[in-house]
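**Q** 3D, please:
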Amino acid sequence: MQIRLTSMCSLLAMVTALPALAEPTFNRIATFATPDNMADGEDKARPTSAEIITATEDGMTLIYTDSPLGVIGLIDITDPKAPKALGNIDVGGEPTTAKEVAGKIYAAVNTSESKANPSGKLVTIDVATKKIVTECDLGGQPDSVAAAKDGSFLAIAIENERDEDVNDGEMPQMPAGWLAKLPVKDGAADCASLQKIDVTGLAAVAGEDPEPEFVDINAKGDIALTMQENNEIVVVAADGSISHFSAGAIDLDGIDTKTDGKLTFTKKKEGVLREPDGLKWIDEDHFAVANEGDYKGGSRSWTVFKKDGTVVYESGPSLEHAIVAMGHYPEGRSKSKGVELESVDVATFGDTRYAFVASERASVIGVYDLTDVAKPVLKQILPSGISPEGMVSIPERNLFATANEVDLVEDGGARAQVMIYELAEGTAAYPMITSAGSEELIGWGALSGLAADPANAGTIYAISDSAYAAQPTIYTIDTTQTPAKITKAMVVTRGGDAAQKLDLEGIVADGEGGFWLASEGRSDKGVPHALLHVNDEGEIKEEVALPEALLDNEIRYGFEGVALVDGKLWLAVQREWQDDPKGMVKLLSYDPEEKVWGAVHYPLDTTDAKDAWVGLSELTVHGDHAYVIERDNQIGPAATIKKIYRVKLADLKPAELGGTLPVVQKELFRDLLPDLAVLKGVTPEKVEGFTIDAAGKGWVVTDNDGVSDNSGETLFWTIGDVK
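**A** Alright, predicted model coming up:
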């Protein structure tokens, strides 16, 4: 869970200190869901995507590729805080990238019937009429398009990517890829003058089978090209001469290399190939690459090269460590490539040159001050939608945008999104909670229940749920800092080892330094519902057996909160069990001294949304009331129930299990939907934790599902004094 990283202290402390800086800061100002670009009557339940994104030269329109629909999408950002749909343009295939020059969109389109028989075309679209002007046969499968600064020519990476299901993805797999150079004349691509630039025989890795990935052009007209699987970078000078060099390898220290449900950053990997994906020129002599990896590498890093191959800057695992501290680390990718830095953008806003580095798996953007190309300074990490694929800077309007490719419509999750950010004076809205700045790197995520420290107003506790089932953890949070700071991580143990088969969802301090914990359980996966008592070192000292009257009627959804009232424990059950009337859930009572169970019924709100349910996800006590979080399982605009209700303690009069239970009356305390919109992102599904600290201030947290099918964003905020 923790590793001492003295060399990282200054970097992580800098990220923590951001809110105090009185300097321009990027914050998200709007989110646009790609299904909104479909015309009336179209099936908006179809999967969509936003992959590569660019903007018109006037900065008023965003243009993105949507390969599942086979379209180019347009968004009006005349008012960037209120983006408007401009519709989709069918391009007759799978668009892989697009670039706008002088009122024309040049879209590369994959039309391949198979990996063995690749084909593609370049489509020229008039922005004003949204009509296709010309189409050029490219003779292969295109991946990336770049335009010369003066608009005189295009460069296109023809990847002809390998089939990963053939021979375990081993290379070579013909046909080979190549680089296309295409003049632009009279506002259209000059198809007849297309030049094929051969890049075979250059790379030491499968040189006979180059797979060009990403291309960019500097102000001099030099073309730089990554060949990701070949771990090679090629530079085609304006005069046509070609140079190239291996992207090389690096050693990584302090990383997690096992996908095991634990956040353990103590491992090493040596000689990891960079295998760069995205590339962007910084000036005429330097470019930056994001080392996503594909074939055999992926160094979790980004690098600045001189165009002769000299390494000017190497991030190593430093950005990944900063992402860990923000709770965005994708543990499920530990065995592979970690955060997978995929794309990079460079732009000058005012007097400051910035580099933007996108992490596909952590769903964030690292923002660096790139004034000194040899010493980039991490200024912010921006939250993005799930899997940011493309980025575009519009410095003349102080705007920046991301295209986020994953669409979880088939699983009832978030849709693909385009997100817009603005650089303005102020403080960073995100992160709201972090472990950055501590002497030890503390990995965290999937925060569920919250509990107050009975004696210290500035201290509360959180627990992680089954996303880290092999490492259930209690976190100590200092709420006097902004953002709130995780200062300690204590693993829950049984017999000296990390406790297994726990799904912690509720926590309350026992007043003696220890805690009572509620484990939701998954009866369909052999994880029991449980009530546990741990000491001040996290060791389980007591496991309370559930009575038959409960076990005989259990379902998958179990305990979601625990509270103490006059020495007795109360637990919230998330949803109806087999013996509950529809729309009623139990609030269970347990007397630790008498070993007696009881319950009352709590009436849930109702919803008519398809495949929706409503349940409880927290229970806490303050003053004369017990407070619960009641929520639906919906996300984004479909979410309607994210509320805090309260019940008078005087009404909590438990009856014996197995009989008729009294029904308590609830009072709406706060609708959380406005709070959840503060980051201008997607309304999250899981509002999981609520507590009221020793000074009477209420705190709320959302669960980021351990960054699995989730953007990884954790909202943590105070609702102020609770009276």
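
**Q** alpha carbons only for contacts and neighbour counts from here, please
**A** OK.

**Q** if I pick the nearest residue to Asn398 once chain neighbours are set aside, what's in contact with it?
**A** Excluding its sequence neighbours, the residue lying closest to Asn398 (C-alpha to C-alpha, 6 or more residues apart in numbering) is Leu423, at 5.2 Å. Residues near Leu423 by C-alpha atoms under 8 Å, 6 or more residues apart in numbering: 24-27, 398-399.

**Q** swap in Gly513?
**A** Gly513 sits next to 535-536 when contact means C-alpha under 8 Å, 6+ apart.

**Q** now do 6 Å
**A** Listed by C-alpha atoms under 6 Å, 6 or more residues apart in numbering, the contact set of Gly513 reads Asp536.

**Q** what's the burial count for Asp351?
**A** Residues near Asp351, counting by other C-alpha atoms under 10 Å, number 7.

**Q** Can you lay out the contacts of Leu423 as JSON lines showing neighbour count, secondary structure and distance to Ala467?
**A** Listed next are the contacts of Leu423 as JSON lines, based on neighbours: other C-alpha atoms under 10 Å; DSSP: H, G, I helix; E, B strand; the rest coil; distance: C-alpha to C-alpha, whole Å:
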{"residue": "Pro24", "neighbour count": "14", "secondary structure": "strand", "distance to Ala467": "36"}
{"residue": "Thr25", "neighbour count": "20", "secondary structure": "strand", "distance to Ala467": "32"}
{"residue": "Phe26", "neighbour count": "24", "secondary structure": "strand", "distance to Ala467": "30"}
{"residue": "Asn27", "neighbour count": "24", "secondary structure": "strand", "distance to Ala467": "28"}
{"residue": "Asn398", "neighbour count": "16", "secondary structure": "coil", "distance to Ala467": "38"}
{"residue": "Leu399", "neighbour count": "21", "secondary structure": "strand", "distance to Ala467": "35"}
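
**Q** one more, for comparison:
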Amino acid sequence: MHSAKLLAALTAALLATTVSAGAAQYFNRVASFPVAQNAPEAEVTSSEIIAATEDGMLAIYSDSPAGGIGFVDLTDPKAPKAAGFLSLNGEPTSVTIIGDKAYVGVNTSESFTNPSGKLAVVDIATQAVEAEYDLGGQPDSVAHNAAGTLIAVAIENERDEDLGDGGLPQAPAGFVVIFDVAAKSLKTVELIGIAAIGGDDPEPEFVDFNANDEIVVTLQENNHIAIIDGKTGAVTGGFSAGAVSLTDADTKKDGALRFTGKQDDLPREPDAVKWLDADRLVVANEGDWNGGTRGFTIFGRDGVVLFDSGNALDHYAARVGHYPDARNKKGVEPEGLEVAKFGDDQYIFIAEERSSLIAVYKDTGAEPEFVQLLPSGISPEGLVAIPARNLLVTANEVDLRENGGVGSHVMVYELSEGEAAYPQLIADLDADGRPLGWAAISGAVADAEKPGILYAVSDSVLSAEPAIYTIDATAHPARITAKTIITRGGAAAQKLDLEGITLDGEGGFWLASEGDSAKLTPHALFHVDADGKILAEVALPDALTANGVRFGAEGVTRIGEGDEAVLWVAMQREWKDDPKGQVKLLRYTPASKEWGAVAYPLEAPAEGAWVGLSEITAHGDYVYIVERDNQIGDKAQLKALYRVPVADLVAAELGGELPLVSKELVRDFLPDLAGNNGYVLDKVESFAVDAAGNGFVITDNDGVADSSGETLVWSIGAL
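**A** Got it, this is the predicted structure:
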């Protein structure tokens, strides 16, 4: 299917989520569970592969860094609870559940050349290991058949990516183990010699059973798919996963989203695989060695390609601000899969590790129908559907607590009638049918005349292509309808870290750029015309920058017209000459080029945190200021909107004592952020008041760099 056609279908599907009347059903997140609650003493903990009990009341996930499995009580799916943690003396890689037992693949390898592992049988009620079976190698995926009589284990015996060119062959070879549950016996299935690539070193990755007890297994680095008779252990079929050539791809880590590149003849190198029925299977083309085609493919059991998504997942991620430019070798990196039937509809769920999205499709028997995208923590790897309860549960592996970020989470979604809650901001396509890619919205201002129309900027995440985005916030979701590149000398401007934007009253804009001496980025204001051309650059005065630190301008707003116009700039944190707990609001008068400032009182931060400003917006008799801490998740304590009377903004000269303004709390944003049923995001960075007097809030997603990629957009109504 051509990408333009597929993207048109995706757009139509998205719009259908918001305009259709009747009984349309969509998945929406209802809860988020921090897995550190199960292992509070572990420095790093993760949720990777996840399974659910037959009644759907309990989920169990593998946690390799903590060395065990975690239990999550889903009795109330909107309030999941910690239900225990079991250490398994190794590195759990996968888990599957039959009745009252969990079967866990555990890696116990001492090296790449001496791999080992076991299948641990865990009694769920007592959370105790009942038995262990030597697998003879390093396990990866574990799955069971519908009857619960057989278990397949992919023994990967993974390669050392740092050895030589990191490629194949690297002995010992991998294989598949079939475990007979009743007889408690193991059968080894050799896979040597069946793949054209590295045939003497097969590396099985993922296994799945169909209703006929056939096992499909992906040999990822070998770019091969094999079919095994689960009852006899005979290899009965298989085929190369083939290659794909892509156009309109973003192939450079260059701080710009330019979907103009090509990738020729890349092997798919599939990771997860699931049977759709006895004759069709679907794979997620993650890549790992030489490939990864950024999408998913549906094959017939004979290897015939029935559908390939091409670059659609990449393009759609770019349109919702989730494209990982800084890690784009494999694009969104499809890795995990789930297939399940809810009512009469069979769904395909694709976990995108680098974009932190779940793409949801309906299986039509032919070309699948796109349904929606779901936000899923940071780096989703495992998924389990619980159709009897209309639930989908995802396991998200990354733990960033050591660096002040958020930990790993299990997230719960429910299928119900209504609208899709995500995305909340989506970009249109350009004239050539490519996505108007965006990320890291860091400041906004409203159109002076058109209610609901906003203009926003992104920060240094997209440093090679700084832009002003036109947003129609009257749409649901809000839509980026235009992207204007900031230019200097006819080329995209460099050395900008845009954090604020305001109208200049003459059809153009003033932009605030936060400086960073380490990157030779100046603290400055930029005056641009409606086409983004820089008309003037105004450096912050020496009297200010002599006491500068990294955290500079975070917002700019204009009060007055013509020669009477003044700009007010919110500085994020204290500089060296600021009293503790106070930051500057800078005043700049373009007509006279004069500077001044007042002091703004910050809220006191919690221990280990800091508090600063994120935005400033003039409206009526007040300027509205976003103040926040730098905390995320359950540590977040301050995300709020304050207002300062314009009458208080009597600036003094820089270098002396500054008058301290008064402030008044307008809105606590924490309930708004928590209302999305994920963890509380840290960066509320944009606030604008439109021509009708309605306030709009936008979060900054940091461009999916150590971030979930989520961007939230909402209105707080009339001020």
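
**Q** TM-score them against each other, please.
**A** Laid over one another, the chains give 0.97 as their TM-score (TM-score structural alignment, normalised by the length of the second structure), with 708 aligned residues with a C-alpha RMSD of 1.3 Å.

**Q** quick revisit: mind putting the contacts of Leu423 of the first structure into a markdown table with distance to Glu208 of the first structure?
**A** Shown next, in a markdown table, are the contacts of Leu423 of the first structure (distance: C-alpha to C-alpha, whole Å):
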| residue | distance to Glu208 of the first structure |
| --- | --- |
| Pro24 | 48 |
| Thr25 | 46 |
| Phe26 | 44 |
| Asn27 | 45 |
| Asn398 | 44 |
| Leu399 | 42 |
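
**Q** From those, pick the one nearest Ala188 of the first structure.
**A** Out of the contacts of Leu423 of the first structure, the one with the shortest distance to Ala188 of the first structure is Leu399. That distance is 28.1 Å, counting by C-alpha to C-alpha.

**Q** Excluding chain neighbours, what is closest to the closest one?
**A** The spatially closest residue to Leu399 of the first structure, leaving aside those adjacent along the chain, is Glu422, at 4.7 Å (C-alpha to C-alpha, 6+ apart).

**Q** can you pull out the strands in the stretch 501-650 of the first structure?
**A** Listed in chain order, the strands found in the stretch 501-650 of the first structure under DSSP state E, counting those that start in this stretch are 504-509, 515-519, 530-534, 540-544, 559-565, 568-573, 584-591, 596-603, 614-622, 625-632, 642-648.

**Q** looking at these, which is buried most?
**A** Per-residue neighbour counts averaged over each of those give the maximum for strand 504-509, namely a mean of 30 (mean count of other C-alpha atoms under 10 Å).

**Q** Give the aligned range of that one in the second structure.
**A** Strand 504-509 of the first structure falls opposite residues 498-503 of the second structure when the two are matched by TM-score structural alignment.

**Q** before we move on, what about stretch 575-586 of the first structure?
**A** Per the alignment by TM-score structural alignment, stretch 575-586 of the first structure matches residues 573-584 in the second structure.

**Q** how long is that stretch from one end to the other?
**A** Stretch 573-584 of the second structure has its terminal residues 8 Å apart, counting by C-alpha to C-alpha, to the nearest Å.

**Q** for it, which positions count as buried?
**A** Burial within stretch 573-584 of the second structure, assessed by neighbour count using 16 or more other C-alpha atoms under 10 Å, is assigned to 573-575, 577, 581-584.

**Q** Now the aligned residue in the second structure for the residue nearest to Leu399 of the first structure: which helix or strand?
**A** Residue-level alignment of Glu422 of the first structure against the second structure, with TM-score structural alignment as criterion, gives Glu414. Following DSSP states H and E, the helix or strand that holds Glu414 of the second structure is strand 409-417.

**Q** Next secondary structure after that strand?
**A** The first helix or strand that comes after strand 409-417 of the second structure along the chain, using DSSP H and E, is strand 425-427.
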